[in-house]
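> Sequence and computational prediction follow.
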Amino acid sequence: MKAKVTVMLKDGVLDPQGEAVRHALSAMGFDEVEGVRQGKLIELDLAKGTTEADIVAMCEKLLANTVIESYRIEM
């Protein structure tokens, strides 16, 4: 079984990497980009019987810093 976890900074948290990407795109002539938020995608290959609750526990304990990041799970 596979699961995808998308981790993003919460709204209101500064995203210096996203801002650097936005600035670089602007310098390349892509002025239509008004904002960029950068995150990470984690793909998990899971053993049969792994539950969504198990994945939530993984996110809460390791994969996301829940103080400043949110996450979304896709099974």
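The structure has been received and is ready for your questions.
> going forward, measure contacts between C-alpha atoms and count neighbours the same way
Will do.
> buried ones in stretch 55-69?
Residues of stretch 55-69 classed as buried: 55-56, 59, 63-64, 66 (neighbour count, 16 or more other Cα atoms under 10 Å).
> A further structure is provided below for comparison with the first:
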Amino acid sequence: MQISGRKIGEEETVVHVVVNVMPKAEILDPQGQAVVRALGRIGVTGVTDVRQGKRFELEVDSSVSREDIEKVAETLLANTVIEDFEVIVEAGE
């Protein structure tokens, strides 16, 4: 399955892809816990959990398939033992 995006000039099509990487639910997130503790110190209440992750933004041409992007996410961007990832292909402009 090819992904489609916006035309640049006459030939090249560029697609904006976002890959979100988050710790798996069962994995302890010490950075998120530190944020929750800090919120109380600055007077913010009501936030019961924070999970910290990573966001990658890729610009790819239309020859790159969703499967290719998922392979990149799985092998380079996320440690799939402890992290989950989500691929979002943003609509062309």
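Sure thing, it's come through. Remember, it's a predicted structure, so these values are computed and weren't measured experimentally.
> re the thing from before, pipe the buried residues of stretch 55-69 of the first structure into a markdown table and attach distance to Gln17 of the first structure per row.
Listed next are the buried residues of stretch 55-69 of the first structure as a markdown table, based on distance: Cα to Cα, whole Å:
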| residue | distance to Gln17 of the first structure |
| --- | --- |
| Ile55 | 27 |
| Val56 | 26 |
| Cys59 | 22 |
| Leu63 | 19 |
| Ala64 | 17 |
| Thr66 | 19 |
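> Now do whatever residue is furthest in space from the centre of the first structure against Ala20 of the first structure, distance only.
Ranked by distance from the centre of the first structure (Cα atoms, centre = their mean), the top residue is Gly29, with 26.4 Å. According to Cα to Cα, to the nearest Å, Gly29 of the first structure stands 14 Å off from Ala20 of the first structure.
> any idea how far Ile8 of the second structure is from the residue with the shortest distance to the centre of the second structure?
Centroid-nearest residue in the second structure, with Cα atoms, centre = their mean: Asn20, separated by 1.3 Å. Going from Asn20 of the second structure to Ile8 of the second structure by Cα to Cα gives 26 Å.
> And the residue nearest to the centre of the second structure? What does it align with in the first structure?
Matched to the first structure by TM-score structural alignment, Asn20 of the second structure sits across from Thr6.
> Kindly report the same for Asp61 of the second structure.
Mapped onto the first structure by TM-score structural alignment, Asp61 of the second structure lines up with Ala47.
> ok, the residue nearest to its match when sequence neighbours are not counted - how many residues close by?
Excluding the flanking residues, the one nearest Ala47 of the first structure by Cα to Cα, 6 or more residues apart in numbering is Met1, at 6.4 Å. Here the count is done by other Cα atoms under 10 Å, and Met1 of the first structure has 10 residues near it.
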